[in-house]
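**Student:** whatever this is, show me its structure:
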Amino acid sequence: MARNSKNLKAAYAAIDRNKAYGLAEAVSLVKGNAKAKFDETIEIAMNLGVDPRHADQMVRGVVAMPNGTGKTMRVAVFAKDAKADEAKAAGADLVGAEDLAEAIQNGESGFDRVIATPDMMGVVGRLGKVLGPRGLMPNPKLGTVTADVTAAVNAAKAGEVQYRAEKAGVVHAGIGKASFDEAKIVENATAFIDAVRKARPSGAKGQYVKKITISSTMSAGVFVEDAAAQ
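**Tutor:** Modelled structure (predicted):
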């Protein structure tokens, strides 16, 4: 704990907490301050001028990270017969139907993404209280309810990121690891920012993107200058 506190103090000393930096400089600062003994995740958070409690102000979507996220995604697929075989061939970690639903109800949680073929949504729907709070319910708008399970599994494994505005109007995601080249982190951050900006809902009024912050798992956040607002 003492070491972490020392590193965090050093990170704060290295940045101007009242300044918004250009994206490339912000990434450089965050990457330079990531001094933990493990490969820290680089995260981005966008504070939006929306109230997600209103349907016309919800911000939700999916974006493919150009350089992946550095995280190993564990994928569960609800499918039967040939589609189940297809999911297994694509590299899904868990595949099943009623048996998979029972396993999840009994505590199975070894997955980060859930994909389902349309005919399996009757089974998956019964898991709403388990999957919903984790943001894992399959959704056609996010490409996780689909007959093309191969494409869905491949996208998830390649670093596709889902995002959803929280109560305070914040969306966030992991966009890489501290071991990534700065240029790759910048490219991923740009893809995420662009996707969220394009997802502006019809009910959003006034300033949409209020603040952008980039940080690492154990280090201080750095404010990012919103170039599009200049």
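**Student:** can we go C-alpha only for contacts and neighbour counts from here?
**Tutor:** Fine.
**Student:** longest helix anywhere in this protein?
**Tutor:** Ordering each helix of the chain by length in residues (DSSP state H) puts helix 182-198 first.
**Student:** list the contacts of the next helix or strand along the chain from it.
**Tutor:** For helix 182-198, the following helix or strand on the C-terminal side (DSSP states H and E) is strand 209-216. For strand 209-216, contacts defined as Cα atoms under 8 Å, 6 or more residues apart in numbering pick out 26-27, 30-31, 34, 40-49, 178, 197, 221-226.
**Student:** which ones among those map onto helices?
**Tutor:** 26-27, 30-31, 197.
**Student:** could you pull out the buried residues of stretch 207-214?
**Tutor:** With burial defined by 16 or more other Cα atoms under 10 Å, the residues of stretch 207-214 counted as buried are 208-209, 211-214.
**Student:** Thr146 contacts Thr117, doesn't it?
**Tutor:** Yes: between Thr146 and Thr117 there is a contact under Cα atoms under 8 Å: 5.0 Å.
**Student:** picking up where we left off before, from the ones in helices among the contacts of strand 209-216, which is closest to Gln105?
**Tutor:** Comparing the ones in helices among the contacts of strand 209-216 against Gln105 with Cα to Cα places Arg197 closest, at 36.6 Å.
**Student:** which residues are in contact with that closest one?
**Tutor:** Contact analysis of Arg197 by Cα under 8 Å, 6+ apart lists Val209.
**Student:** do you know how far it is from Ala64?
**Tutor:** Computed as Cα to Cα, to the nearest Å, the Arg197 to Ala64 distance reads 15 Å.
**Student:** quick one: the strands in this protein?
**Tutor:** With DSSP state E as the criterion, the chain has strands at 41-48, 60-64, 75-78, 94-96, 113-116, 160-164, 170-177, 209-216, 222-224.
**Student:** run this one through as well so I can compare:
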Amino acid sequence: MANGKRMNKAREGIDRSVTITLEEAVKAVKERATAKFDETVELAINLGVDPRHADQMVRGVCTLPNGTGRSVRVAVFARGDKADEAKAAGADIVGAEDLVETVQSGKIDFDRCIATPDMMPLVGRLGKVLGPRGMMPNPKVGTVTADVKAAVEGAKGGAVEFRAEKAGIVHAGVGKASFAENALEENIRALVDAVIKAKPAGAKGTYLKRIALSSTMGPGVSIDTSSISQG
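**Tutor:** Model prediction:
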């Protein structure tokens, strides 16, 4: 009941049918993030695509200029020198066959997963485990790479993977409610810019249809897309 009252109060002054500027949206979301923990600020971008068609799939990675505000545990599938490189770069878990067995057993104690190209025949066996969680390494987003150091540092430093879901919506965290307004605005602009650059050849008509911002426990607000980018 307390949560219901809090949400009703948070919704006061918000009309989701009306779009507001990015600056107004960030301010409104921060003011309404009143939970007892540091809420994540989340962006939802409705795109004019149908991801069921291969030429309309939207996928990519964006490094948020001000980071995500959360500690990311990174696992790397690598051997030899590359395994040493991953550990030196700050990877939390590094392994080969042993790590594959651990994941197959259902123990996934990490948030991001990186693999060297030579490990993919092994890692490919984990598709049914990692795929549904959006963790399967993929060269398109830089998580299958020989440059392990850059990949680990990127994942630790604020790299966010994004992909359009079935309804053509991209969801991603863009920081914490404790972030300064301008830091959140910079992160949001960076993510929207990356999504625009990832526009697929098959996209027709309006690409950026609607953008909404919310915090973990707060209501969503609709953002005027032209206040973020002209893309």
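**Student:** can you give me the TM-score here?
**Tutor:** Overlay of the two chains. TM-score (TM-score structural alignment, normalised by the length of structure 1): 0.97; 229 aligned residues with a Cα RMSD of 1.1 Å.
**Student:** out of the strands of structure 1, deepest packed?
**Tutor:** Most buried of the strands of structure 1 by mean neighbour count (mean count of other Cα atoms under 10 Å) is strand 113-116; its value is a mean of 28.
**Student:** show me the contact partners of it.
**Tutor:** Strand 113-116 of structure 1 is contacted from outside by 73-79, 124, 136-138, 144-147, 149, 152-153, 156, using Cα under 8 Å, 6+ apart.
**Student:** can you check stretch 8-28 of structure 1 too?
**Tutor:** With Cα under 8 Å, 6+ apart as the test, stretch 8-28 of structure 1 has contacts from 29, 33, 182-183, 185-186, 214, 218-220, 222-227.
**Student:** which among these count as buried?
**Tutor:** For the contacts of stretch 8-28 of structure 1, a burial check counting by 16+ other Cα under 10 Å picks out 29, 33, 182, 185-186, 214, 218-220, 222-226.
**Student:** show me what contacts the aligned partner of Glu166 of structure 1 in structure 2?
**Tutor:** Here Glu166 of structure 1 is matched to Glu165 in structure 2, going by TM-score structural alignment. Going by Cα under 8 Å, 6+ apart, Glu165 of structure 2 touches Pro51.
**Student:** tell me the buried residues in stretch 94-105 of structure 1?
**Tutor:** 94-97, 100-101.
**Student:** for stretch 126-133 of structure 1, same thing?
**Tutor:** Neighbour-count burial for stretch 126-133 of structure 1, with 16+ other Cα under 10 Å as criterion, is recorded at 127, 131.
**Student:** what span of structure 2 is that stretch aligned with?
**Tutor:** Aligning stretch 126-133 of structure 1 against structure 2 (TM-score structural alignment) gives residues 125-132.
**Student:** off-centre distance for the matching stretch?
**Tutor:** Between the centre of stretch 125-132 of structure 2 and the centre of its chain there are 19 Å (Cα atoms, centre = their mean, to the nearest Å).
**Student:** same list (the strands of structure 1) but as JSON lines, adding distance to Ile193 of structure 1.
**Tutor:** As requested, the strands of structure 1 are arranged in JSON lines below (distance: least, Cα to Cα, whole Å):
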{"stretch": "strand 41-48", "distance to Ile193 of structure 1": "8"}
{"stretch": "strand 60-64", "distance to Ile193 of structure 1": "10"}
{"stretch": "strand 75-78", "distance to Ile193 of structure 1": "25"}
{"stretch": "strand 94-96", "distance to Ile193 of structure 1": "32"}
{"stretch": "strand 113-116", "distance to Ile193 of structure 1": "22"}
{"stretch": "strand 160-164", "distance to Ile193 of structure 1": "11"}
{"stretch": "strand 170-177", "distance to Ile193 of structure 1": "10"}
{"stretch": "strand 209-216", "distance to Ile193 of structure 1": "9"}
{"stretch": "strand 222-224", "distance to Ile193 of structure 1": "11"}
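**Student:** and of the ones you listed, who's closest to Ala2 of structure 1?
**Tutor:** Among the strands of structure 1, the nearest to Ala2 of structure 1 by Cα to Cα is strand 209-216 (18.1 Å).
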